[in-house]
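In: fold the following for me, if possible:
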Amino acid sequence: MALVLLLVLVITEIGFAVFELTKSTTKKDWTKRQLGVIGAEILIYLLMLVLPGIDFSFRFKGFVILLAIRIIFAFISFLINRKNEKIKKKVFIVLGKLFTCFFIIGSLAPAFIFKDYNGRPLMGSYEVAESESILIDHSRTESFETDGSYREVPVHFYYPENAEVIKEHSLPLVIFSHGAFGYYQSNTSTYMELASHGYVVVSLDHPYHSFFTKDSDGKTITVNPEFIQDAMRIQNGGSEETEEEIYEITSKWIELRIADMNFVIDTLEDTVSTNNMNETWFVNDDSKNSISNIIKLIDIQKIGLMGHSLGGATAVTVGRREDVSAVIDLDGTMLGEEIGVKDGNPIINEEPYITPLLSVDHEAHHQERIEAEKTGYNYVNNIILKNATEGYSTYFKGSEHMNFTDLPLFSPTLAGLLGVGDIDAGKCIDQVNSLVVDFYDSFLKDSGEFEVQESY
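Out: You can find the predicted model right below:
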């Protein structure tokens, strides 16, 4: 429907321009008719709100702002020129309408890039609520800043509604880490599904690794450009660095993320134990009660970690903690388990992995693991799963890296640029979410034996 709206608006503008070009138009008449055309376009948009795909969401925010600016300036122009009998030059009519069409197309671009996505149907019995806070780590200064400020980690909670009627300290905690230049909402359907089954889920942002987030001053923090360049270069195989140099780069990434996740776990455990939100917590006044109720729900004896891509690598290494009961890696190379490089080959942490671990790969990643096994290459995922006391692995046929997030459903265009397969995106993420719930039910709720197919 966004395309229909765009075509109607462009045709309206072109038709108006053609009409004006066929006659000599005074500036007085031009501004009056221009005001009427913009008013008609506003009416068209409002009438089309009844149709699917047209709404007041962020997808149309730029367009609404453009309409508001245009109607204001058109009205001001009308007042200024209401007695102006000079002829409007045709070249200005043409240029004006060309620029108008350009701005209309640009303002509607988000409606084409992003879909009208409202999440996946929930299979659990609980309705889901959300809240958020920022945790301030007073033991670390922000390495991406020069002002001596502390590292801040935004945390976003997904949990069963009516938390006050649920037994205290009865719900397992799952903490999620997003991928490189992802952000906390990358797997919202997964968080929602878990929360609907009686879990408290915390999705954390890694500032400067996250596409965007906000700090305690309300400032928007965008992804660090150098981090993007390094990540894209290394991921696409265009890096000229040696294995040792690549390790130096990636180990810094994972070190930062591991510190963030450890900090979140430690803070939540301390807050649950003491029932006190200290100066570490930055919470808006309207969120304090909900955060307090969430804290009372958490059973810190039942902690699960998970993440996508670089976030999965983070979860795996932090998952060696004794207080973590289950870990899921969604298509991540377990970089935190690489402890060095020797003669151009990675040195892998050979200690047994005793935390139950589920690894989910896209099809090409699975084939890479098989090839590494055949050639004897020390691929970290193979070694960690081999040394795992309870290690499970599966892959999805026809999938690519971004199929394990909500992005293909939210923005097929962006997902296509980052890697999406021909598998049905909705069915894929639903199956992933079902596996996630089954895995955590088994190891965090002691609910039956976990089983997984070789592939889906």
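
In: switch to C-alpha atoms for all contacts and neighbour counts from now on
Out: OK.

In: for residue 454, give its distance to residue 395.
Out: 7 Å (C-alpha to C-alpha, to the nearest Å).

In: the strands in this protein, which residues?
Out: 128-141, 150-160, 171-177, 200-204, 212-214, 220-222, 281-282, 298-308, 326-330, 338-342, 345-348, 357-362, 391-396 (DSSP state E).

In: want to throw the ones you listed into CSV with distance to residue 103?
Out: Formatted as CSV, the strands of the chain follow (distance: least, C-alpha to C-alpha, whole Å):
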stretch, distance to residue 103
strand 128-141, 35
strand 150-160, 35
strand 171-177, 37
strand 200-204, 36
strand 212-214, 25
strand 220-222, 25
strand 281-282, 40
strand 298-308, 37
strand 326-330, 40
strand 338-342, 49
strand 345-348, 51
strand 357-362, 39
strand 391-396, 42
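
In: between the ones you listed, which one is closest to residue 82.
Out: Between residue 82 and the strands of the chain, the tightest spacing by C-alpha to C-alpha is seen for strand 220-222, at 43.6 Å.

In: here is the second sequence; please produce its structure so I can put it next to the first one:
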Amino acid sequence: MAWIILIITAVIEIAFAVYCMVTKSNHQNLRNWLRVGVFTVFIIAVLVSVIKWSFRWYLLAALLLVLAVIGGISLIIKRKDGKPYKPAVIILKGAAVCIITAFTLVPALIFPQYREPKITGTYKVDTAVYTYVDKARTETFSNTGENRKVNVEFWYPEGTTGTCPLVVFSHGAFGVKSSNTSTYMELASNGYVVCSIDHPYHSFFTSATDGTVTTVNPAYLQQIIDVNSDVYDDETAFKLEQDWMNVRTGDMNFVLDTILNNAKNSSAEEVYKLIDTKHIGLMGHSLGGAASAQIGRERKDIAAVVNLDGDLLGEYEGFKNGKIVFNDQPYPLPILTIYSDTMTQAMDRVKQKGILDAGTNLAATAPYAFTVSIKGTNHMSLTDLPLFSPLLTNMICSSVHIGGGKEADKYYVIETMNRVVLDFFNCYLKDSGAFNDEGSY
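Out: Next comes the predicted model:
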């Protein structure tokens, strides 16, 4: 949509400049009518949802409003073309309008308008946000001595009777809690309560209920980049990864305990009353997937885990004689891992070095371990980012070789992933049918 608007702007300005030069007149009144008309068309497009109103269009709307007001005032006072006709001025004005319009369209170009993935459930979905304060932990990313605060958002079904399974989600290395909103919507519309966690200082940015915004910690961000770039030796990387995991698992345990305590409270808010505390699943992307798998191994109240493209760092127990030592105890829960080409390539590199990867070790020790791979994907394909910002996705994953040489349709990827996740949780959290989706897509 942003490119269409930019092209239309250029066509209008070129056509107007040509008309002025042919007629050798400034046609100021016509320009004023165009300003008012363009703003009117924009408003109509918003009202009929051709343009879906959001932050993407704020700058453009402000520009069109200013130009429309100037044009309207000029028409009201019947200002005449007082300046002599100069072709260079006409061309410069047209170029300036195009440049300024392009600037106002930057948000829409980076975050283009997109259609929502298909939602198959029958329930309408409501949301709720909370900030939990962990009085047992001091925030280690700051020196204020305050307790750690964790921001969460719930997606839950409206109008359901009885209780619903709970799924708790943890985002990727520097993601945000809304990273997989389409998945939350799919689950909630099918009768699940989904809680997604923002991990402060790990999240790219997070906002507390009091409006306080916390951005990603620069040192942590650099560690992520350096580990992924093989700057450190394996043992140093392992120690850093365990530090990250401690933050994640600490947050997840705290959030789970808080939710379960609230669910026991008869005066708790609506979302907590909907939760079936006997059927809990965990899910996460990348580092969040690794943390989910570790919590699933450690807690007795988790029924199933979904790992989206995460290296299962919780399965690494340490180093001995320069080699990774894996947890060889059977994994106690059903666990589904969905891999992109990114993780498949990473595992291949590990195997080429003669090193066992955590996923292979887990599959050997888990009674119900399932693997799904989706071809033509990169690491961020298993989030909503390719919909929200294809540009940022390409910047983050530009070095990744897409399997088969062709990128899969982003809607196909997300809708396939959401269907597989729903089938898995239906099987192991709702005891509904068997899970038969394992394999490649």
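
In: and residue 354 of the second structure, what pairs with it in the first structure?
Out: Using TM-score structural alignment, the partner of residue 354 of the second structure in the first structure is residue 376.

In: what of residue 37 of the second structure?
Out: In the first structure, residue 37 of the second structure lands on residue 40 (TM-score structural alignment).

In: tell me how far the match of residue 354 of the second structure lies from residue 277 of the first structure.
Out: Taking C-alpha to C-alpha, one finds residue 376 of the first structure at 50 Å from residue 277 of the first structure.

In: which one of these two is surrounded by more residues?
Out: residue 277 (18 against 9; other C-alpha atoms under 10 Å).

In: now the more buried one. Nearest residue, chain neighbours left out?
Out: residue 271 (5.9 Å; C-alpha to C-alpha, 6 or more residues apart in numbering).

In: ok, now which ones touch the match of residue 37 of the second structure?
Out: Counting by C-alpha atoms under 8 Å, 6 or more residues apart in numbering, residue 40 of the first structure touches no other residue.

In: closest to the centroid, which residue in the second structure?
Out: residue 179 (2.0 Å; C-alpha atoms, centre = their mean).

In: and the helices in the stretch 51-200 of the second structure?
Out: 58-76, 87-104, 106-110, 181-189 (DSSP state H, counting those that start in this stretch).

In: list the buried residues in the second one.
Out: Spelled out, it's helix 87-104 of the second structure. Neighbour counts over helix 87-104 of the second structure (16 or more other C-alpha atoms under 10 Å) mark 87, 90-91, 94-95, 97-98, 101-102, 104 as buried.

In: which two in those are spaced the farthest apart?
Out: Among these, 87 and 104 lie farthest apart (C-alpha to C-alpha), at 26.1 Å.

In: can you give me the helices for the stretch 301-441 of the second structure?
Out: 341-352, 358-365, 385-388, 390-396, 410-429.

In: could I get those as a markdown table with mean neighbour count and distance to residue 162 of the second structure?
Out: Formatted as a markdown table, the helices of the stretch 301-441 of the second structure follow (neighbours: other C-alpha atoms under 10 Å; distance: least, C-alpha to C-alpha, whole Å):
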| stretch | mean neighbour count | distance to residue 162 of the second structure |
| --- | --- | --- |
| helix 341-352 | 16 | 39 |
| helix 358-365 | 17 | 35 |
| helix 385-388 | 20 | 34 |
| helix 390-396 | 15 | 40 |
| helix 410-429 | 20 | 15 |
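
In: give the full set of residues in contact with whichever residue in the first structure pairs up with residue 188 of the second structure.
Out: Residue 188 of the second structure maps onto residue 195 in the first structure when the alignment is built from TM-score structural alignment. By C-alpha under 8 Å, 6+ apart, the residues touching residue 195 of the first structure are 124, 126, 128, 158-160, 201.

In: if we can go back for a sec, take the strands of the first structure and lay them out in a markdown table including distance to residue 260 of the first structure and mean neighbour count.
Out: As requested, the strands of the first structure are exported to a markdown table (distance: least, C-alpha to C-alpha, whole Å; neighbours: other C-alpha atoms under 10 Å):
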| stretch | distance to residue 260 of the first structure | mean neighbour count |
| --- | --- | --- |
| strand 128-141 | 9 | 18 |
| strand 150-160 | 7 | 22 |
| strand 171-177 | 9 | 27 |
| strand 200-204 | 8 | 26 |
| strand 212-214 | 15 | 18 |
| strand 220-222 | 16 | 14 |
| strand 281-282 | 14 | 19 |
| strand 298-308 | 13 | 24 |
| strand 326-330 | 17 | 28 |
| strand 338-342 | 19 | 15 |
| strand 345-348 | 23 | 17 |
| strand 357-362 | 21 | 24 |
| strand 391-396 | 25 | 20 |
